[in-house]
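Engineer: after the sequence you'll find the predicted model.
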Amino acid sequence: MGRWAERVRVTEGEEPDYRFSLANERTFLSWIRTSLALLAGGVAVSQYLPGVPAGLRLAVALLLIALGVVLAALSLARWRRVERAMRLREPLPQTTQLPALTLGITAVAVGVLVLVLASAR
């Protein structure tokens, strides 16, 4: 295992039931899929909406891409916190991802609304 992988790995406490670790991993992968979808959406907005003003298109695309990047980073941190809590038999930590994703998607929705209104003129 490489240096970075060793740093990410959680080793403190007791090994939890493998089913809980696998559920935590599936949740992590779900967040990563959401992140990839946001990145793909950003690329699609930037490349496939030629009739929309470039500034608006770029703003929405960058917002989607930034949200995807932030969500991916938060996902790894969340996975580690949950894995650590399970190993130490502590309560599961609160997540920052849901509020971040909600605010980000709301901002994107407002941006898309502006895009639709701008392209309807």
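Structural biologist: Nice, thanks for sending it over.

Engineer: use CA for all of it now, contacts and neighbours both
Structural biologist: OK.

Engineer: so who does the residue nearest the centre of the chain touch?
Structural biologist: Closest to where the C-alpha atoms of the chain average out (Cα atoms, centre = their mean) is Leu71, at 2.2 Å. By Cα atoms under 8 Å, 6 or more residues apart in numbering, Leu71 lies in contact with 31-32, 35, 97, 100-101.

Engineer: hold the first one in mind and look at this next one:
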Amino acid sequence: MAEPKWRTEGEDPDYRFTLANERTFLAWIRTALALLAGGVLLHEFAPEIGPRVAVVVLSVALAVVSAVLGTVAYTRWRGNEIAMRHGRPLPFSWVLPVLSGVCLLTAAVLAVFLVLP
């Protein structure tokens, strides 16, 4: 695989920052995998929780969020690397509030399903 052009621009950042950026990327990927696992588990092992259609929709939504988060993890890692190479501030991420909202919504829906008969 050819090295991306942006890797030759600017100055190489301190390796500690590069490794920290990589650890953050891996944490985002672990979160995406956890959301995917939650969606699969919900679909396969919770057939009696709430209306089946709602459970399937929630499971698919978790899988889609997982796929989006995996993509965003890479773009966030890349953006941070480019910013560090050019000595610019790290870019803002809208993902944190959205991910928090998704988790809140999922927890609220599941809580309602568990409380209602």
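Structural biologist: Structure received. What you are looking at is a predicted structure, and each value in this text was computed from that prediction instead of being measured.

Engineer: tm score of chain vs chain?
Structural biologist: These two chains, once laid on top of each other, score a TM-score of 0.90 by TM-score structural alignment, normalised by the length of structure 2; 116 aligned residues with a Cα RMSD of 1.7 Å.

Engineer: what's the most distant pair in the contacts of Leu71 of structure 1?
Structural biologist: Within these, Ile32 and Ala100 form the most distant pair, 14.5 Å apart (Cα to Cα).

Engineer: those two - which one has more neighbours?
Structural biologist: Neighbours per residue (other Cα atoms under 10 Å) separate Ile32 of structure 1 from Ala100, with Ile32 holding more: 20 against 15.

Engineer: kindly provide the distance from the nearest residue to the more buried one once chain neighbours are set aside to Leu92 of structure 1.
Structural biologist: Closest residue to Ile32 of structure 1 apart from its sequence neighbours, by Cα to Cα, 6 or more residues apart in numbering: Ala72 at 5.7 Å. Separation of Ala72 of structure 1 from Leu92 of structure 1 (Cα to Cα, to the nearest Å) stands at 20 Å.

Engineer: and these two? Which one has more around it.
Structural biologist: Ala72 (21 against 12).

Engineer: that one corresponds to which position in structure 2?
Structural biologist: With TM-score structural alignment as the matching criterion, the partner of Ala72 of structure 1 in structure 2 is Gly70.

Engineer: let me know whether that match touches Trp28 as I believe.
Structural biologist: Yes: look at Gly70 of structure 2 against Trp28 with Cα atoms under 8 Å: they come within range, at 7.1 Å.

Engineer: neighbours of Met86 of structure 1, just the number please.
Structural biologist: 21.

Engineer: could you do Trp77 of structure 2 as well?
Structural biologist: As a burial measure, the neighbour count of Trp77 of structure 2 was computed by other Cα under 10 Å and equals 19.

Engineer: where's it, which helix or strand?
Structural biologist: For Trp77 of structure 2, the enclosing helix or strand under DSSP states H and E is helix 52-85.
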